[in-house]
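Asker: got a structure for you, letters missing:
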């Protein structure tokens, strides 16, 4: 099922799921060696059709892999807008944090995925939720030179004066 999810093979995934259901053994939360579920693998690879198939089972949306990333995190980090939108529609928790405290908005901001950032903000993502080190999405965007993302975050109320644990604000990183 993980391979079908990775390759976006909906027909094969449906066949495997149908066969497993016939034997009362379907488990969409099964994790591979990296702790990833089929939903996570589909989200990672941008297969929105596969995500839609798996989305009917809520625990596949929130099951974390070993690093604490959920499907929404990996989809946002990789800029897979359609996957992010499918997960939002399936009621994925928008402000879910990784073990390091990163949210989907933080990851999308850091990587400069403008449309994903807008989609998450429109779905009520918390603009100033910080990582364990105090990094906000705005600081991450500025550190990576993501000017358009920084403007969007500021327009949505991002705190330009917030400082991370090292005492650095967004302006510090924007100036580097």
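Answerer: Cool, the structure landed. Remember, predicted model here, so these are calculated numbers, not experimental data. Numbers count the residues shown, from 1 in each chain.
Asker: From here on, just use CA atoms for contacts and neighbour counts.
Answerer: Fine.
Asker: okay, now residue 153: neighbour count?
Answerer: Residues near residue 153, counting by other CA atoms under 10 Å, number 23.
Asker: May I ask which helix or strand encompasses it?
Answerer: helix 147-155 (DSSP states H and E).
Asker: isn't residue 37 right up against residue 69?
Answerer: No. Applying CA atoms under 8 Å as the test, residue 37 and residue 69 come out as separate, 11.0 Å apart.
Asker: neighbour count winner among these two?
Answerer: Higher neighbour count among residue 37 and residue 69: residue 37, with 27 against 24, using other CA under 10 Å.
Asker: With adjacent residues omitted, what lies nearest to the more buried one?
Answerer: residue 31 (4.6 Å; CA to CA, 6 or more residues apart in numbering).
Asker: Presented hereafter is structure B, for comparison with structure A:
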């Protein structure tokens, strides 16, 4: 049916009411063969189709990336799609893949040269986005790629949070362990003056609390006050965690930092 429409003169760059094109729709569905057919039959329309944006400023590459159609992503880039194009939220195809935990697409885009340092409208990089969407960092921060992310570990979003802040807040122990292994700092404070220990206490993330207590920099954070003058112990007591710590032999470290 697609080939018949194309032979009848239908243009692959024609935009409908939401400004999406047939190429956008095919990329959302992940139909690689149909996209190949479109470009083969109308090569003169390929460039404009790849650059075309819908009302959300989404390109066909955004559409393929958000649904983890990694083979199609590879093909679109080979045909000239811009790896780092931004949608209305200033998100790249890599950001959208990160928001869906689409690690195959993320690896494909990074291998092809996507810029991992770019930030969206909330000043969040792909690590922020992965963690806030419950992504599995170990799938992308493997031995082959992990060193690429070291320069962006301490990036802070509009709230001053690093990816480690969000991992601690959401209780992602594997992500916390991975970020700490790569060198993420537990000392960094957000706009509220809170470090990761404050957040772990605030949200009752006991597994994160114990992980941080093992860190050699623990003495520097356990008695640190936030912007309201509260230490992690103040927050823990307020959240009902004090008794748990007392009965698990961590009281000394919390009180004295020893």
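Answerer: Alright, I've got the coordinates. Computed from a predicted structure; not experimentally measured.
Asker: where does the TM-score land?
Answerer: Overall, the chain-to-chain superposition scores 0.92 on the TM-score scale (TM-score structural alignment, normalised by the length of the first structure); 176 aligned residues with a CA RMSD of 1.9 Å.
Asker: what's the distance between the residue nearest to residue 37 of the first structure and residue 43 of the first structure?
Answerer: Distance, residue 31 of the first structure to residue 43 of the first structure, using CA to CA, to the nearest Å: 14 Å.
Asker: cool, and residue 96 of the first structure?
Answerer: Residue 96 of the first structure is 16 Å from residue 43 of the first structure, by CA to CA.
Asker: Contact partners for residue 88 of the second structure?
Answerer: Residue 88 of the second structure sits next to 56-58 when contact means CA atoms under 8 Å, 6 or more residues apart in numbering.
Asker: And the helices in the first structure?
Answerer: Applying DSSP state H to the first structure gives helices spanning 2-7, 10-22, 38-44, 48-54, 58-62, 71-77, 81-89, 104-110, 114-122, 137-143, 147-155, 170-175.
Asker: Now do the buried residues in stretch 37-47 of the first structure.
Answerer: Residues of stretch 37-47 of the first structure classed as buried by neighbour count (16 or more other CA atoms under 10 Å): 37-47.
Asker: okay if I get those residues as CSV plus distance to residue 166 of the first structure?
Answerer: Converted to CSV, the buried residues of stretch 37-47 of the first structure look like this (distance: CA to CA, whole Å):
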residue, distance to residue 166 of the first structure
37, 35
38, 38
39, 36
40, 33
41, 35
42, 36
43, 33
44, 32
45, 35
46, 35
47, 38
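Asker: just these now: which is nearest residue 21 of the first structure?
Answerer: Nearest to residue 21 of the first structure among the buried residues of stretch 37-47 of the first structure is residue 38, at 15.8 Å by CA to CA.
Asker: Surely that closest one and residue 8 touch.
Answerer: No. In terms of CA under 8 Å, residue 38 of the first structure does not count as a neighbour of residue 8; the distance is 10.5 Å.
Asker: which residues are common contacts for these two?
Answerer: Common neighbours of residue 38 of the first structure and residue 8 (CA under 8 Å, 6+ apart) do not exist.
Asker: if I look at the residue sitting nearest the centre point of the first structure, how far off is residue 130 of the first structure?
Answerer: For the first structure, the residue nearest the mean C-alpha position is residue 73 (2.0 Å; CA atoms, centre = their mean). The gap separating residue 73 of the first structure from residue 130 of the first structure is 14 Å, by CA to CA.
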